[in-house]
Structure formats: structure tokens, C-alpha cells
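Asker: sequence and computational prediction follow.
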Amino acid sequence: MTAAASARILVVDDEESIRTLLAFPLRRDGHEVVTAADGAEALEQFDRTKPDLVLLDVMLPGVDGFEICRQLRGRSTVPIIMLSARGEEGDRVTGLEAGADDYVTKPFSVRELRSRVKAALRRAAMPAAVTAETPPVQIGEIVIDPDRRRVTVGGDEVELTNLEFELLTTLAYAPGRVFTRDMLLERAWGGSAYRERRTVDVHVLHLREKIERDPKNPEYVITVRGLGYRFRDADD
């Protein structure tokens, strides 16, 4: 699938009217839409249809969307956008920590939904910071191979989501350069519109947990207080 190609999108919401509302603009954009009304059906549809992206409501009967997100993330790096009427920061952070790529608060406009879906599909198709022709790079114990979208730490392969991979390559291929949160939103998410800077912090936390020996005292992804993040350079 390329960024411009049609995609198969799984829409998970317990209200039929919402599923219909979400599906209409997606189908109009040329995407195939499959739906599920609860968590169990979502997992079944995911395994059966192999979607390119999941729109997942938080408030589901039985098992909530946060837990379904964790289960989906445990088996795939497919982009997941969570939908919720609960806009509190704690809920957004919970969704991102569960493995969601993005979190959209209801009510939202069709334009916003289409923008976020388009950006997520574009990220999944091609990393923003590098291309497949970019040569591998080694920094300390980390080896990044963009052609294979493969990252190893100390010889052991680590599985990164699309967003984690793009954050890593954006930073690692410009060692020492400071990236603000807005810059990282632009590079990895395709734009800062509709998104909060806290989103970057949560995904950096996930990335550190996978590549750092001590995530609380990172050697590679360095916080620049009041500005953003940078990757270690030769002087560190």
C-alpha cells in the first residue's frame, strides 16, 4: 500500500449510527471499511481482514478500547487511532500508553478525521525522516536499517511501531540537532494540527523503554529542557 492507495480500515464503535458516520467519508475517499461493535468482534475482524488502520472507540461494552488497543498492539504495528468523548489528559495519555498512534476527542469534524487517517496511512507507507535508499547507520549499540525497517540494540532486534521508528530515524539521522515537539509532530505525525505536544512525550517514553539500557537515564534520546529532544552526538 502506498500513501495514496486505498486502504482497509477497521472501525470499532458500539453505536451503529457512529459506525455509519465514520464509514461514509472513508468510503468516499476510496477506502474499504469493515466494522465491529465490541472488542471481541474487533479482534475477530482484525485477524480475519488484516486492516491497514484501526479506528477504535474507548467506550465499548465489556472490554474497553484501551485493553483492545493493548491486545492489537501486542500482535501488530498497524496504526491505531482512538476515539473518545473523554478528552481529559489522563485518558489521552492512557490511550497513547496503550499503544495508540493518535487520540481524537469527540466531537470532531470530518475534516479532522480525514486528516488524521491520511497522515497515519502515509506514515505507515513510508517513514518521514528517511527513505528505503538511506544507508544503515550505527550509533553506539543501535543499528538502524531503513531499507528493512529494522532496528537492533546490542545485536538484538527490537520491534518498533511506525511512529517509534519515525521518531528514532528523525532524531538519529540528525545527531545533536534539537527538535521541538512541534517539529517532531510535523515529521512523524504529518502535522501539528489537532494534536497536543504531550503526544510526543508519551511516544518518546515508549521508544526509550525499547532502546535504552536505563530509560530513566537515557543515553540516546536526550531531553532538552524547555525545547524538545535530540539524539546523542559524538560529544556526548
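Answerer: Done, it's in.

Asker: going forward, measure contacts between C-alpha atoms and count neighbours the same way
Answerer: Fine.

Asker: correct me, but residue 175 touches residue 222?
Answerer: No - contact criterion CA atoms under 8 Å: residue 175 and residue 222 do not qualify, at 10.4 Å.

Asker: show me the common contact partners of those two, please.
Answerer: 230, 231, 232 (CA atoms under 8 Å, 6 or more residues apart in numbering).

Asker: could you find the closest non-adjacent residue to the last one?
Answerer: What it means is residue 232. residue 220 (5.1 Å; CA to CA, 6 or more residues apart in numbering).

Asker: ok, the one you found to residue 14 distance?
Answerer: Distance from residue 220 to residue 14, counting by CA to CA, to the nearest Å: 42 Å.

Asker: those two - which one has more neighbours?
Answerer: Counted by other CA atoms under 10 Å, residue 220 and residue 14 do not tie: residue 220 has more neighbours, with 24 against 18.

Asker: please name the residues that touch the more buried one.
Answerer: By CA under 8 Å, 6+ apart, the residues touching residue 220 are 212, 231, 232.

Asker: JSON lines for these, including neighbour count, distance to residue 108 and secondary structure?
Answerer: Conversion of the contacts of residue 220 to JSON lines gives the following (neighbours: other CA atoms under 10 Å; distance: CA to CA, whole Å; DSSP: H, G, I helix; E, B strand; the rest coil):
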{"residue": "212", "neighbour count": "17", "distance to residue 108": "37", "secondary structure": "coil"}
{"residue": "231", "neighbour count": "23", "distance to residue 108": "35", "secondary structure": "strand"}
{"residue": "232", "neighbour count": "20", "distance to residue 108": "38", "secondary structure": "coil"}
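
Asker: against that first model, consider the following:
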Amino acid sequence: MHTILLVEDDMKIATLLKELLERYDFRVVVEDGRGDVVAVFEETNPDVILLDVNLPKFDGFYWCRQLRMKTRAPILFISARVGEMDQVMALEYGADDYIVKPFQGAVVIAKIKSQIRRAYGTLSNETDERTVTKEGVTLYLDRYIVEYGEQSIELSKKEGLILEMLLTASPRIVSRGDLLERIWDDEAFVDENTLNVNITRVRKRLAEIGVAGLETVRGVGYKLVLEP
């Protein structure tokens, strides 16, 4: 039985979701957002996290950032906020999906099951941690930690996905379209500037451990050229 941590301050919605999820044999832990969500996570060790955006103590974006530093478990926002930037921010902070209220129960269940398959399917049973290594730079794909020499840093999910594509292809060019499609699934959904911002972040993060060579190929995409 999979455990779901539901962070929702509207008790009517929380009760509705809890009853829905329990009908599909999920164990549900409800937190109203007034306490320490990270502490509840550590106590319950859930397989999936459902987060509202508007919460009484800190908003869902804050808790998403905190939780993502602790776990690779799927995080899904479920919120009445329908703005495009709300959805972009959720994904930027490490969420795996965004469900808009009012929601359809079947859609919620389908999205949760889909995330469970991705997170805990056959690939997750591999005993050896997956890595990509080029010219002394190693990216740990399950933790989004990049190492170079004696130094290492932890990346956000989006930064890790971008570096994975660039490192795997290096020194070949990765097009902007391929990056958008791989990382955000739907090119039309993301403002062009969002990718620029994330590339800048990756470049700065690599510089922190002495890795240079992330180049912009104007009008085409990006490439990572590493010194042998």
C-alpha cells in the first residue's frame, strides 16, 4: 500500500480527497499546512506528496523546495490557482505535475498512479546508481549531484535534467526544442525566457566547481565542451 501525504488547509477538500484516495487503497496522511510539513514528511515517509499552493504558514512553493531537498518522491500540486506562472513555478521548484481545482477524481488517481509507476517501477529497482560521466565530470542521475575533482554540488531537478542532456550529448549541440520537450513535455507551455534562466543557473552552478564550457549556439541551442 502506497502512502500519500496530502497538504491541504481546506478540510472539506482534504476530506474529499482522502476518501477518494482511500477508495483506491492508498494510505493518506493529512497535514493542514499550519505545522512543519517537512517534519510530517520525515515521520510518515510517504511515496507521493500532494500540495496545495495557498497554505496558512508558508505557501506550497516553499514546502516543495524544502521537500525536494529531502526526497525524490513525486510531488504533485493540486490548486485553484490557474495562472501559467503558478504552474511554471511549481515545476521550477521541483514538482512533477500540477492539477487544477476543481479536479476530476479519475484524473487525480491517474496522475498519481502514473507518477508512482515512474518513481517506483522497474528502473527504480536497479542496485547501481545511474551516472553520466564525461571528462571527469560525473552527474548522479538519481540525486542530481554533480562532481568534478574533489568538489560536488546538488542541482535542482530542472538543472539536473538539463545537465544530463548536455553531458550525454557533449560536445554535440542540444537544440532548444529538444530541451523544452524533454524537460517540460510541452514546448508551448513554457515561456522562452524560462529556458534561458535555467541555462544561466546551470552555467553558474558548474562554475562553482570549476567546470566551464557551457556554450550558447545562437539560434540553435547549447553545447557543453569540456577540456580533456
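Answerer: Yep, it's here. This structure is a prediction, so every number in the text was calculated from the model and none was measured.

Asker: mind checking the TM-score on these two?
Answerer: TM-score for the superposed pair, counting by TM-score structural alignment, normalised by the length of structure 2: 0.69. Supporting figures: 220 aligned residues with a CA RMSD of 4.2 Å.

Asker: apart from its chain neighbours, what residue comes closest to the residue nearest in space to the middle of structure 1?
Answerer: Centroid-nearest residue in structure 1: residue 101, 2.7 Å away (criterion: CA atoms, centre = their mean). Excluding its sequence neighbours, the residue lying closest to residue 101 of structure 1 (CA to CA, 6+ apart) is residue 80, at 5.4 Å.

Asker: translate the one you found into the numbering of structure 2.
Answerer: Correspondence of residue 80 of structure 1 to structure 2, assessed by TM-score structural alignment: residue 75.

Asker: run a quick neighbour tally on that match.
Answerer: Residues near residue 75 of structure 2, counting by other CA under 10 Å, number 26.

Asker: check residue 166 of structure 1 too.
Answerer: Applying other CA under 10 Å, I find that residue 166 of structure 1 has 25 neighbouring residues.

Asker: from residue 126 of structure 1, how far out is it?
Answerer: 9 Å.

Asker: need the residues touching each of those two.
Answerer: Going by CA under 8 Å, 6+ apart, no residue sits against residue 166 of structure 1 while also sitting against residue 126.

Asker: the match of residue 80 of structure 1 touches residue 48, doesn't it?
Answerer: Yes - with contacts counted by CA under 8 Å, residue 75 of structure 2 reaches residue 48, the gap being 6.1 Å.

Asker: now the common contact residues for the two.
Answerer: Between them, residue 75 of structure 2 and residue 48 share no contacting residue, judged by CA under 8 Å, 6+ apart.

Asker: can you give me the end-to-end span of stretch 10-18 of structure 1?
Answerer: End to end - CA to CA - stretch 10-18 of structure 1 spans 13 Å.

Asker: buried residues in it?
Answerer: 10, 11, 12, 13, 14 (16 or more other CA atoms under 10 Å).

Asker: and that stretch, how far from the chain's centre?
Answerer: Going by CA atoms, centre = their mean, to the nearest Å, the spacing between the C-alpha centre of stretch 10-18 of structure 1 and its chain's C-alpha centre is 21 Å.

Asker: what's the distance between the counterpart of residue 104 of structure 2 in structure 1 and residue 49 of structure 1?
Answerer: Superposed on structure 1 with TM-score structural alignment, residue 104 of structure 2 falls opposite residue 109. According to CA to CA, residue 109 of structure 1 and residue 49 of structure 1 sit 27 Å apart.

Asker: more crowded one of the two?
Answerer: residue 49 (12 against 9).

Asker: which one in structure 2 is aligned with that one?
Answerer: Checking TM-score structural alignment: residue 49 of structure 1 goes with residue 44.

Asker: mind listing the strands for structure 1?
Answerer: For structure 1, the strands defined by DSSP state E occupy 8-12, 32-36, 53-57, 80-84, 102-105, 137-139, 142-145, 150-153, 156-158, 179-180, 221-224, 228-231.

Asker: mind putting these in a markdown table, distance to residue 74 of structure 1 included?
Answerer: A markdown table is the format used below for the strands of structure 1 (distance: least, CA to CA, whole Å):
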| stretch | distance to residue 74 of structure 1 |
| --- | --- |
| strand 8-12 | 17 |
| strand 32-36 | 19 |
| strand 53-57 | 14 |
| strand 80-84 | 12 |
| strand 102-105 | 17 |
| strand 137-139 | 27 |
| strand 142-145 | 22 |
| strand 150-153 | 18 |
| strand 156-158 | 13 |
| strand 179-180 | 29 |
| strand 221-224 | 24 |
| strand 228-231 | 27 |
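
Asker: nearest to residue 21 of structure 1, out of these?
Answerer: strand 8-12 (10.4 Å; CA to CA).

Asker: what range in structure 2 matches that closest one?
Answerer: Going by TM-score structural alignment: strand 8-12 of structure 1 matches residues 3-7.

Asker: quick one, longest helix in structure 1?
Answerer: Using DSSP state H to assign secondary structure, the helix with the most residues in structure 1 is helix 110-125.

Asker: hang on, the earlier thing: for the match of residue 49 of structure 1, what are its contacts?
Answerer: Counting by CA under 8 Å, 6+ apart, residue 44 of structure 2 has contacts 5, 29.

Asker: distance of it from residue 135 of structure 2?
Answerer: In this view, residue 44 of structure 2 and residue 135 of structure 2 are 41 Å apart by CA to CA.

Asker: try residue 100 of structure 2
Answerer: Counting by CA to CA - residue 100 of structure 2 and residue 135 of structure 2 are separated by 44 Å.

Asker: who has more neighbours out of the two?
Answerer: residue 100 (16 against 12).

Asker: which residues are in contact with the more buried one?
Answerer: Here residue 100 of structure 2 is in contact with 78, 79, 80, 81, 82 (criterion: CA under 8 Å, 6+ apart).

Asker: go again with 6 Å.
Answerer: Each residue near residue 100 of structure 2 by CA atoms under 6 Å, 6 or more residues apart in numbering is listed here: 78, 79, 80.
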